[in-house]
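Participant: coordinates only, no sequence provided:
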């Protein structure tokens, strides 16, 4: 770090064109050291993209966010059904029967993946759009449960 400071000071004393470009290069190198480390926004986007990919072929599901896209329970059901197709009959579900959808998805996720029921069915039915932070947290737990069961591979899992 001291060597870097000394180099910057030397370049600043030399002033003018080439020195300023060298300082910019040194600063650019420093900032780029964090490249590749996921931040909260990129992790959130990766989870959203993963959910979208896993539910793409399901009718009545169009995941665009962590709130309104989950409001009728069909996305939760599709996500669980993708990993456990024998757990329930997805085709028998209806977007208009929100309570049943939440119950089916949350019960199956708890039973099959040990995913805690962090979302309350009554609360989900009362809200027009669920709180995105609650949905995001629940989906993280569901994903973690799948990883623990070996159903999802991560870079760190063998």
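Facilitator: In hand now; what should we look at? Source: prediction; values computed, not measured. Residues are numbered from 1 along each chain as shown.

Participant: contacts, neighbours, all on C-alpha from now
Facilitator: Fine.

Participant: ok, residues contacting stretch 120-134?
Facilitator: Applying Cα atoms under 8 Å, 6 or more residues apart in numbering, the contact partners of stretch 120-134 are 65, 66, 67, 68, 70, 71, 98, 99, 102, 103, 118, 119.

Participant: now the residue positioned nearest the centre of the chain: which helix or strand?
Facilitator: Most central in the chain under Cα atoms, centre = their mean is residue 47, positioned 2.2 Å from the mean C-alpha point. If you go by DSSP states H and E, residue 47 is part of helix 40-55.

Participant: this is the comparison structure:
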């Protein structure tokens, strides 16, 4: 059964919520403003690679560091291409939701079979 684009978006958003719900300074309710400090990206990557960095030491005010850390860690440990640019993310108050959605979808595709993926998402999220 094919899902509508809005249903796919919601499924992926629910997966992000499940993967980041235990993290401070992160409340994922959309694919734009919730990602503007880099903390949600860090939480998502940290969920799968908890030994890669100390999440508790991160500061939402240090946006550039957070984006660099998340994007670099995702690329090094999971071979996820850095589809977002730190400079662009820092310039925007609210990132373009389509760009964030595309990158998060890439994260999901790379990590869906990871042992720490406790909240499985149906294959329709890959469309």
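Facilitator: Everything's here; your move. Just so it is clear, the structure is predicted and the values come from calculations on it, not from any experiment.

Participant: just give the TM-score of the two.
Facilitator: TM-score for the superposed chains, counting by TM-score structural alignment, normalised by the length of the second structure: 0.89, backed by 119 aligned residues with a Cα RMSD of 1.4 Å.

Participant: ok, back up a step: alignment lookup: the residue nearest to the centre of the first structure to the second structure.
Facilitator: Alignment note (TM-score structural alignment): residue 47 of the first structure maps to residue 12 of the second structure.

Participant: out of the contacts of stretch 120-134 of the first structure, which are buried?
Facilitator: Among the contacts of stretch 120-134 of the first structure, those scoring as buried are 65, 66, 67, 70, 71, 98, 99, 102, 103 (criterion: 16 or more other Cα atoms under 10 Å).

Participant: surely the first one meets residue 49?
Facilitator: No: if you go by Cα atoms under 8 Å, residue 65 of the first structure and residue 49 don't touch, sitting 9.6 Å apart.

Participant: mind checking which helix or strand the residue mapped onto residue 123 of the first structure from the second structure is in?
Facilitator: Aligned by TM-score structural alignment, residue 123 of the first structure pairs with residue 88 of the second structure. Using DSSP H and E, residue 88 of the second structure sits within helix 86-91.

Participant: over in the first structure, find the residue span whichever helix or strand comes after that helix aligns onto.
Facilitator: Downstream of helix 86-91 of the second structure, the next assigned helix or strand under DSSP H and E is helix 97-111. Per TM-score structural alignment, the counterpart of helix 97-111 of the second structure in the first structure is residues 132-146.

Participant: please apply the same query to stretch 66-76 of the second structure.
Facilitator: Matched against the first structure by TM-score structural alignment, stretch 66-76 of the second structure falls on residues 101-111.
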